[in-house]
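Peer 1: What shape does this take:
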Amino acid sequence: MSGADGVVLVDKTAGMTSHDVVARVRRLAGTRKVGHAGTLDPMATGLLLLGVNRATRLLTYLVGLDKTYRATVRLGQGTVTDDAEGEVTSAPGVRDVEEQALHDAVAGLTGAIEQVPSAVSAIKVDGRRSYARVRAGEEVELAARPVTVHAFEVLATRPATAADGTAVLDVDVEVVCSSGTYVRALARDLGAALGSAGHLTALRRTRVGAFDVAEAASLEAMADGVPMLDTSDVARRVLAARELTEAETAEVRYGRGLAPSGRDGVVAAFAPDGHVVALLTDRGDRARPVLVLDPA
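Peer 2: This next block holds a predicted model:
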């Protein structure tokens, strides 16, 4: 197993950090060379993509993929972390939220938006993680950044009473968004848009690009072996493909350029037998290798 290369689709359970998952897969796969393509918060469940051995070099091209989440937003309470992990900082409560008002608030958070990330996040402020500054008692104000929420759909609503007696409304949603979007921040901003407060009580990532959580396995199911997607399969799913001749394959394996692909961005180049040889990008009048996965 230690020599195998590939991408592992893990269905993460709640309570584990993404680093915990990486450490476990390192042991299960018998290799230190394991990395992930984007973290999940400890309270979140669902799809985490890991690269093993040479497939770690593909992770750069997986990090930026769009993602889909199922989540529950609790309207009526805000927390320091914008999710259920943090202490409640405001509890204005909600009584009745009209369906149209909820629809309008969700619509206002859909599309290309400027989002202020949650203060308790891994973003660095003057060299220190924002969450470390917040936990040290500092006030942290992060700058808004552009993100895209492709879809924000309300699936169900349920009136409830929080543990402190606050009247709240739990809203089940599905969010399709660009990489870098904080669903916790969407929960916070949805509450604010409705004149109250909001935080996330559940979060599950169901899709990353072309990869679905239905394909993933739990860590417990990997006790007898770690299932991996072949690097060629991953490259074909994520990138535009260019089929090479035997002569072109030989050139690319030595890091040499080819005639241009005529496409924007990075292209996966495949040998005649179907395995990925390199990733190419057009530079001027040549397609140049940016990563040779199968060198001579």
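Peer 1: When you work out contacts or count neighbours from here on, use the C-alpha atoms and nothing else.
Peer 2: Will do.
Peer 1: a strand runs through Pro159, doesn't it?
Peer 2: Yes. Residue state for Pro159 (DSSP: H, G, I helix; E, B strand; the rest coil) corresponds to a strand.
Peer 1: what about it, how many neighbours?
Peer 2: Burial measure for Pro159: 16 neighbouring residues, criterion other Cα atoms under 10 Å.
Peer 1: here's the other one to compare against:
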Amino acid sequence: MSVILWNKKYTETLAITLERFRSEHPEYCESNITYAGRLDPMAEGLMILLTDNDVHRKETFLALPKTYEVEFICGVRTDTYDVLGKVVHAQAVSLFEARVQKEIEQLINITEQSYPPYSSKSVQGKPLWQWAREGSLGNVTIPVRDIHITSSTYQGSRIVSAPALQERIVSLLAQVQGDFRQEVITDLWNNYFQNTDGETIRMYKMTITASSGTYMRSLVEYLGNKLGTGATTLHIKRLQIGEYTP
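Peer 2: Below you'll find the predicted structure:
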């Protein structure tokens, strides 16, 4: 099979999702397997897997545009731009939904994007996330790449109880395997919720189609800056890669 469409689960690392693929498809247990396009632990959805001789076609699939559904909250920022990060800023929020919709629709005007500090992009032979973990980001220049957003659509919002969202985030953090600073991050999220005014939080949703390599959590960070509130990505789901759908 030249192209394998695979669904990565929410909170899975790429290593874990490949391990699950081999377990569910033992016919590939001895095969060389690669993925054409990464997904963060706090993202789920469509992936393209290539095996054996087809791994050499990886660049062809990497170049395909991708469509995502993204859910986020305003009034809080983390150092990773998603919930798998340390809370670094929080504030009270008073937003008109029309303002959020307008800023989302204007994302199509963005033509370049800096790599997020917690990403695998290599700088001076070391991934950015390692520079960030060492507190040495100030010693390097964060690369910028050209991007093209063909569609940015506001999908509405919903209200959730703050305690329910706290429970959800803490539970998700506990499910992530590997060293992602989960203990200190969990403490910071608990502290955030303990000091949050109000019993409910509004969650916003958008759908984005963009060129390969566009970081959805960076778009949320950008939105938070434009809105003046800060914002954090809660959930990302990849819906489509080029013409490939689940």
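Peer 1: tell me which element the counterpart of Val10 of the first structure in the second structure is part of?
Peer 2: By TM-score structural alignment, Val10 of the first structure lines up with Trp6 in the second structure. Secondary-structure element containing Trp6 of the second structure, defined by DSSP states H and E: strand 4-8.
Peer 1: Give me the distance between that strand and the centre of its chain.
Peer 2: The chain centroid and the centroid of strand 4-8 of the second structure are separated by 17 Å under Cα atoms, centre = their mean, to the nearest Å.
Peer 1: May I see the buried residues of it?
Peer 2: Within strand 4-8 of the second structure, the residues scored as buried using 16 or more other Cα atoms under 10 Å are 6-8.
Peer 1: so how far is Val3 of the second structure from the residue nearest to Asp52 of the second structure when sequence neighbours are not counted?
Peer 2: In space, not counting the residues next to it along the chain, Asp52 of the second structure is nearest to Asn32; the distance is 4.9 Å by Cα to Cα, 6 or more residues apart in numbering. Applying Cα to Cα, to the nearest Å, one obtains 13 Å for the distance of Asn32 of the second structure from Val3 of the second structure.
Peer 1: quick one on the thing from earlier: hmm, Asp54 and the residue nearest to Asp52 of the second structure touching each other?
Peer 2: No. With contact defined as Cα atoms under 8 Å, Asn32 of the second structure does not reach Asp54; the gap is 9.3 Å.
Peer 1: Map the residue nearest to Asp52 of the second structure across to the first structure for me.
Peer 2: Using TM-score structural alignment as the criterion, the counterpart of Asn32 of the second structure in the first structure is Lys33.
Peer 1: so what's that match up against?
Peer 2: Remark: with contacts taken as Cα atoms under 8 Å, 6 or more residues apart in numbering, Lys33 of the first structure is in contact with 26, 52-53, 56.
Peer 1: how about 10 Å then?
Peer 2: Taking Cα atoms under 10 Å, 6 or more residues apart in numbering as the definition of contact, the neighbours of Lys33 of the first structure are 2, 5, 22, 25-26, 51-56.
Peer 1: lining up those with the second structure, which overlap?
Peer 2: Among the contacts of Lys33 of the first structure, the ones whose aligned partners also touch in the second structure (both residues aligned by TM-score structural alignment, their matches' Cα atoms under 10 Å) are 51-56.
Peer 1: Mind checking which of those land in strands?
Peer 2: Among these, the residues falling in strands (DSSP state E) are 51-52.
Peer 1: What is the most widely separated pair among the kept ones among the contacts of Lys33 of the first structure?
Peer 2: Farthest pair in these (Cα to Cα) is Gly51 and Arg54. Separation: 7.7 Å.
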